[in-house]
Structures are given as structure tokens and as C-alpha cells.
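>>> Next come a sequence and a model predicted from it.
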Amino acid sequence: MSFFDLSLAIKDIVPIQLEKYLRSSGWTDDEAIGDKAKVWHRPEKKYFDLELVQPLDKSLRDYMQRMYEAMQVVSDFEERPIKKVIEDVINFSSDIVRIRVINADVQGGVIPLDDGVLLFERAKDLLVSSSLSAFKKKRFFSGSWPSAVKDFLETLRFGQTERGSYVVNVIAPIMPFPEGDISEADSSITRSMSNNLAKSLEATIIAVEKYEESESLIFFEDAISSGVSANLCDAIIGISGVNRNRDVEISIELALAEIDSQKIVRKHKFLSRQVPVLATASEYYKGNFVINNYEVFGLVVRMDHEPTEGYGVVRVSSLVNGVTRNISIQLDLDNYWEAVKAHKPNIPVVCRGDLHVNPRSASLVNPKDFSVVRNPDMFDDLS
């Protein structure tokens, strides 16, 4: 960062924020020089001679130079780049969500226009989905937002973009917690949102990896309780670009102003090859999914057959992921008439195939191994 850029950043430092930063870092203020400056020292004996002079009055002619010198003292003491120190002082009371997209086409710090627009839109959606799931865990969010979520989202700001492929910063100032809205241990609504985002991203990665191994949708079902939703998946998919060809890295930096002892993973990475899995998860949460080689077990609740047709269709009431659905199954006539016989005495039937589900209907495609269950014990359990 050039001195010119540093000067621009130093202008954003608020003296009270620097004071809070220094005090939280262990510095002690020994004396004030009127209302113009304050002198700070380290309490450790080996740093007895280390002194920092903090300018307080921005109208001073040499304010920028003195503030730069103060930042340089902190930078040298912490052995960190002055740019990073200035950022931490400015954002002392803000959590930061850094969203990085990685691909050869963005390594120069630029991004195609359509992808850039989509990136900023989906970055907002990411924070919206996390905020909503902090209040209530759902598969898919739609409709109006709680007032506390609206108030929180209005405080968010996009910070300056960074090089390093292409990085977008979302700055979330610490916001007091509305009493009674969330039963969390966090002392601010901002930290509750940040922790919820971190937990939901970690749960998403775990579910994606387990699905890649087994192709079982049950892992996405398990992740709902951790804040994963269709909205979260769609946000990550959009961040990966119009062509869905970029890796996505999301990291969460916590404000130094609020102590947080929770051990939560703060950096998460999604590979471009995992985006189709996220799309599958999103459709599943919206009620559109396919389960291959699924076994339907339940009672026949409806039958349809035209005399001129060589097949019949039955609907079987069966549980799918804990929800009762009427599943349509097209059967040859021999099996269809067996299903008819099982209808009135309420004898359960079983059939295997590929289960196709959407919000309005469910059907078993490529059915096989249809049979009437004549085990009295199973019948007793069902009734």
C-alpha cells in the first residue's frame, strides 16, 4: 500500500476507535497533552521506553503525519503490516465477511461485469440467509423478514474490494442485541449472525462431502438444524459466477471489540466441482429431488385404470423424509390388480424404483419388485 493509499485509510480512523484498540491490546494511557494528543506506553518492563503519541484533533496541521507515526509504532510492535493494523483499527467494532472467488480469469483483480454484479447480489443473499436462519431454521425462506433482520441488514456495508483473485468485503458493525429475539449466548446480534454463518457454512461443506461419497440426500436434511437452507446454497452458487466455474472462499473475521470464546471454523472453501452438488441440495430444500433405488412402503389410497390400457396407476401413502406423501406408481395389470386387492383390507404394499418428488406430487419411476406385504406384524405396526 502506497503512502497515498495509507493516507486515505488513516482519514477513516476515528480517535475513539484507536483508543479502544490500544486499550484492548494492552497499552496504557499515561497522560494527555491538553486536548491535542494522548501518550501511551506498554506495561511490560522490556518495552519501558516504547511510546506512542495518539493525535486527537483532526484539525491539527500535522494530524495525518502523527497518526501515521502512531500506526507505525503499533505495526512495529505487533510485527504486522501497517495496512493490516489500520484495517483492524478502523474495523475494531465490526465483524467482516470476506468473500473470495478464485479462478485464472480474476487473478488480475478484475472480474467480468455480469459476474461482478452477480457476486455482490449473492454476497448480500448470503448474509440475508444467515440472518434469517439465526432466528429460525428452515429449508427455504420466502416472504417478509423479521424487523430485527431488516435492522441488522441496514447496517451492513460493502468495504473496498481486494486483489487476491477477487475479494469482496462485507462489513457488519456490532449491533446491540434485541432482547428476547434470539436465545443465543452472543452479546450482540452481529456476532450471533456471524457465528451462525460460520456454523452453517461448515455444515454445508460436511453435507456436500458426505453426499459426494454416498449420494444420500439425508445429509442435507441433517444440515437444516445448523442453518443450511436453499437460500444459502443459491447464494454460494451465484458467487461462483454466471458459468459456476470459480472456487469460493468465505472467511469471517470477528471484531476485536467483542470477545468470543467459541471455537468455530472461520474459513470455508467450496470448489467449483461441488457447485452441482449445492444445486442438488437447493432443489432438495425446495422440494424438488430424486432418490434412486427408493423403496416405497405404505397403503394404497387410490387406483386408476382405463379399460383400454394395459396398465394401472395406484397412489401409495408413504413417509418420505418424515413427510407423508401420496406416491403415484404405474404398474402392469397383474401387479395393479394385486394392489386393488390390498386396498380395502388396508394391507400395505412395497415397491422399489426411482422416487421423483416436487412440491405438488411424487411418483415412482421404473418400478420393480412390487409386492403385497402379508406379514401380520408389519400390518399391526402400521395401524
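Received it, and whenever you're ready, just let me know what you need. Numbers count the residues shown, from 1 in each chain.

>>> Only C-alpha atoms from now on, for both contacts and neighbour counts.
Fine.

>>> which residues does residue 253 contact?
When the contact criterion is CA atoms under 8 Å, 6 or more residues apart in numbering, the partners of residue 253 are 95, 96, 97, 98, 266.

>>> is it true that the fourth one lies in a strand?
What that stands for is residue 98. Yes: judged by DSSP: H, G, I helix; E, B strand; the rest coil, residue 98 forms part of a strand.

>>> Hmm, residue 254 and it touching each other?
No: contact status for residue 98 versus residue 254: not in contact, 11.2 Å apart, counting by CA atoms under 8 Å.

>>> Among those two, which residue is more densely surrounded?
Per other CA atoms under 10 Å, whichever of residue 98 and residue 254 has more neighbours is residue 254, with 23 against 20.

>>> Need the nearest residue in space to that one, chain neighbours excluded.
Leaving aside its chain neighbours, residue 254 sits nearest to residue 95 (4.6 Å; criterion: CA to CA, 6 or more residues apart in numbering).

>>> for comparison:
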Amino acid sequence: MQATIHDREALKAISPAALAAYARSAGWQRGETYRLHSHIYAGRNRPEIIVPRTDHLGDYATVVSRLIEVFAQVADRDELTIYRSLVTGDRDVVRIRVADSNDGSLGLNEGVDLVSGARDLIRSAACSLSRTQPVYRAGAIQEAKELLEQVRLGQTHQGSFVITVLTPIVPPPVEPFQQELFPGLSDDQGDEERDAPIQRKMTRRLIEALQAARESTERVAAGVSDAFADGVEKGVSANFCDALTCLIGPFPSLDIGVSWARTRPSPLPEAVVRFSKADSPILQEAARRFRERAPREDVRLRGFVQILKRPETQNDGIIHLTTQIDGRQQAVSVSTVLTQLDYEKALQAHSDKAMVTLTGDLERTGQRWWLLNPQVESVLRNEEGATEAEEESVA
């Protein structure tokens, strides 16, 4: 039985750009203008159709319904399938499919974890567009937050459980003149890479990070301990690994695929990346190691200045602060580069044997601790520093 779509709001959800993109991909070619707001499309062994350029038409829903009917007849497919293709035609589509759901259902908790993991996966990819780093603070990057607010969940598919994630609308390319589509992909796809809108860049980064994570887990299983080292530049992070672990959950395998928006064809092939339950502990360990090595933001350190170094020709100087980290009894040395004003404060504190409080981002490189973006918050008098140190020791 063929389903016919009559809901006007559902029909109006299909954009003119999606209609035109589908027609071109299905073998129609744009011809002359029809009236003020439409084009005539024609193709070999295809009926002539009229495709609107705007949805500000009184009969837009009726026009869309007729086009769906024609597209379905030519493709020999049902109208509901054509509708789903059209309504997502101006968005990149990410599909996450679990392996052991033959009846199309999941346990409630498993379903919640799947949606939560999908959200975190997309958010991690969006965060890495701003700057790649091993750990992100959720919600800290405004551009990623704004992108995530535009992401939508699509309909699931019958016969298996599939989370369908729709990226924000990917606008068609806007060029001052017509160019051949992907002419030889010269310059390493450079033009497409540079000119792509942020929505497409997010989807590409997602696929790049998925493939890097997939390759890294295989290399770790083969005995390569530093396999994840190069993944950060491709968008792999502790957050990304945690999201994948959440998605894999209790399932024996998980497929994540991407379809590109018809309104903006991509030179990259549609990709599917598969993970299995055996990947989960590797991804968990990678996330732990990422966090262990990542800078800790907005850390406050209190201790005594032991070593100061400043070349005669420079204003900034390096100090080594003896302090405690994570409440451990054993003192460690933290190095940092201070501006001229803060260096003078540290120099005076060293002379007075006074306690100094520094703030900044703590990072471990090899066996050495560094404080990035440092600032001297306070210098305690000798008596105050000694008293406070004694109180902390008792605590």
C-alpha cells in the first residue's frame, strides 16, 4: 500500500533548495524560468516538472506534494521514502545503528544512553573546530554550543534501531560565477575545504575523528601504545572517547554513517565507521590518559619560590614553585614564565621567604609540571605564610 502525504506543515518543511538538489541528482536539468519564482526542469525519459525557488507561495505545499508523487514514480519508490530524503536534503545526516535490535526497539535506559552519547559525540566534534585539545569543558565553547542547539533528531528506521542526527542546515554554495563541480579535486580539495560552511566542517570533523579513533583502537590492540597520540589534531579527545564508549554500551557492534546534504554535494564518499564491544575498554583508557595529560584550567597553587631565571635582555622570567598537587604530601616543582611585574613580585617573595599564590592552567609535559597563563594572585607575609602552611599541614 502506497502512503501519500497530505499534511501541509510536513510538506512545507521541505525547502526549495532540497527540491532542486533532488531533481538535479535524479537526472533532471534546470531550464528556463517559469513565471517569477520557479524553474522548469527536464530530463531524458522524465516528465517536465516545475520547481519553485521560494516557499512563499500560496500553493507551495500542493506543489511539493505533486513533485513527491513524480519523484516516487520515476524512482519506483514509495512517497514516504522520497519525503524522508527531501526533508533531510539540506542537512548532513548522521546515522548511528546498533546491531542487536531486530524488532526496532531498545530498553529505555539503553535508548537514553544512545541519545546522550550521540549528543556528546556531535558536541565534541563541534568543540574541536575552535581548537583541538585532549579535553573540553562542556558548554565552554560558545560556537559549539550554538551549533549543537541547531542539531535535530530525525526519525528512526524500521527493522533496526537507528539514531538519526540532522546537522544544522547546510547552505548551498554561493559563487559569483558557475564553476565545474569538483574539477579534478585539484589542490587537495582545498577550495571545498576552505569554503565549506561551519555546519559541513562539523560533519567532516566528526568523520575524521571517528576514522582516527577506529584506526587508533586497532593499533592499540596490535600493541602500539601511543596510537592515540596523533588523534587530537583530528578531533579525538577524552570527551569523544567517552561519547563512543557510551554509544557502544551493551551492544556487540555499532555503525556510525554519514550522508551529505544534497544541497551541497561533497567530494568525500559517504562513510560508515564500525566499533565493537572490544573497543570500549581501549577507548575508556584513552580517555583517562587524555585527561591525565590535559592542562587543568583555573588551578590555584600555593608554595615557595625556589629558583628564578631571567636573561638580562628579557623582561619575563622563569620561576620554579615548590607546591603540592592534588593534596599529596610530597611537594613537587612547578615551572612557569612570569611577566615582568609578576616576576618582580616573585623575586621579592623569594627574598622574604614569603608564600606565593599563583593561578593558571596546570600541564604536565613528560615528568615536568608547567603552569600556563600564570598570574601572581597574592604574596603572603612570612608570618602569614608560615601560619597558613601549618594549618594546611594539620588539615
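Yep, that arrived. Note that the structure is a prediction, hence the values are computed from the model and not measured.

>>> Mind checking the TM-score on these two?
Once superposed, the chains reach a TM-score of 0.63 (TM-score structural alignment, normalised by the length of structure 1), with 282 aligned residues with a CA RMSD of 3.8 Å.

>>> now the aligned residue in structure 2 for the residue nearest to residue 254 of structure 1: how far from residue 152 of structure 2?
With TM-score structural alignment as the criterion, residue 95 of structure 1 lines up with residue 92 in structure 2. For residue 92 of structure 2, the distance to residue 152 of structure 2 equals 11 Å [CA to CA, to the nearest Å].

>>> shared neighbours, these two?
With contacts defined as CA under 8 Å, 6+ apart, the residues adjacent to both residue 92 of structure 2 and residue 152 are 166, 167, 168.

>>> Residue in structure 1 paired with the first one?
Meaning residue 166 of structure 2. Using TM-score structural alignment, residue 166 of structure 2 lines up with residue 171 in structure 1.

>>> Could you look up the SS state of its match?
strand.

>>> Equivalent analysis for residue 108 of structure 1, please.
Using three-state DSSP, the structure places residue 108 of structure 1 in coil.

>>> ok now do it, which residues does it touch?
So, once contact is read as CA under 8 Å, 6+ apart, residue 108 of structure 1 ends up touching 163, 164, 165.

>>> Out of those residues, which end up buried?
Applying 16 or more other CA atoms under 10 Å to these, the neighbour count classes residue 165 as buried.

>>> In strands, which of the contacts of residue 108 of structure 1 fall?
residue 163 (DSSP state E).

>>> what are the ranges of the helices in the stretch 51-200 of structure 2?
All helices of the stretch 51-200 of structure 2, identified by DSSP state H, counting those that start in this stretch, fall at 60-75, 79-87, 108-130, 142-149, 186-195, 198-221.

>>> Identify the residues contacting the match of residue 166 of structure 2.
Per CA under 8 Å, 6+ apart, neighbours of residue 171 of structure 1: 91, 94, 95, 96, 97, 156, 157, 158, 159.

>>> Just give me the closest of those residues to residue 326 of structure 1.
residue 97 (43.6 Å; CA to CA).

>>> now the strands for structure 1?
Using DSSP E, the strands of structure 1 run over residues 28-33, 37-41, 51-55, 94-102, 157-158, 162-163, 166-173, 247-253, 267-270, 289-304, 311-320, 323-332, 349-357, 362-372.

>>> And the contacts of the second one?
I take that to be strand 37-41 of structure 1. Residues from elsewhere that reach strand 37-41 of structure 1 (CA under 8 Å, 6+ apart): 27-33, 48-57.

>>> Ok, the last one next?
Judged by CA under 8 Å, 6+ apart, the contacts made with strand 362-372 of structure 1 from elsewhere in the structure are 325-331, 335, 338-339, 342, 347-357.

>>> Quick one: buried ones out of the residues you listed?
325-331, 335, 339, 342, 347-357.

>>> Can you tell me what residue 47 of structure 2 aligns to in structure 1?
Under the alignment (TM-score structural alignment), residue 47 of structure 2 pairs with residue 50 in structure 1.

>>> no wait, residue 241 of structure 2
Aligned by TM-score structural alignment, residue 241 of structure 2 pairs with residue 233 of structure 1.

>>> separation between its match and residue 227 of structure 1?
Residue 233 of structure 1 is 11 Å from residue 227 of structure 1, by CA to CA.

>>> Check residue 40 of structure 1 too.
Applying CA to CA, the value for residue 40 of structure 1 to residue 227 of structure 1 is 44 Å.

>>> Give me the more crowded residue out of these two.
Using other CA under 10 Å as the criterion, residue 40 of structure 1 and residue 227 rank with residue 227 on top: 26 against 21.

>>> residues in contact with that one?
Contacts for residue 227 of structure 1 (CA under 8 Å, 6+ apart) come out as 130, 133, 134, 137, 138, 196, 197, 199, 200.

>>> Give me the buried positions along the longest strand along structure 2.
Across structure 2, the strand with the greatest residue count (assigned by DSSP E) is strand 296-309. Buried residues in strand 296-309 of structure 2, counted by 16+ other CA under 10 Å: 296, 300, 301, 302, 303, 304, 305, 308.

>>> Reformat those residues into JSON lines and put distance to residue 264 of structure 2 next to each item.
Listed next are the buried residues of strand 296-309 of structure 2 as JSON lines, based on distance: CA to CA, whole Å:
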{"residue": "296", "distance to residue 264 of structure 2": "40"}
{"residue": "300", "distance to residue 264 of structure 2": "48"}
{"residue": "301", "distance to residue 264 of structure 2": "51"}
{"residue": "302", "distance to residue 264 of structure 2": "54"}
{"residue": "303", "distance to residue 264 of structure 2": "57"}
{"residue": "304", "distance to residue 264 of structure 2": "59"}
{"residue": "305", "distance to residue 264 of structure 2": "58"}
{"residue": "308", "distance to residue 264 of structure 2": "57"}
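
>>> Just list the residues touching the closest residue to residue 227 of structure 2 other than its chain neighbours, thanks.
Of all residues not flanking residue 227 of structure 2 in the chain, residue 216 sits nearest, at 5.0 Å (CA to CA, 6+ apart). Contacts for residue 216 of structure 2 were tallied using CA under 8 Å, 6+ apart; they are 227, 228, 231.
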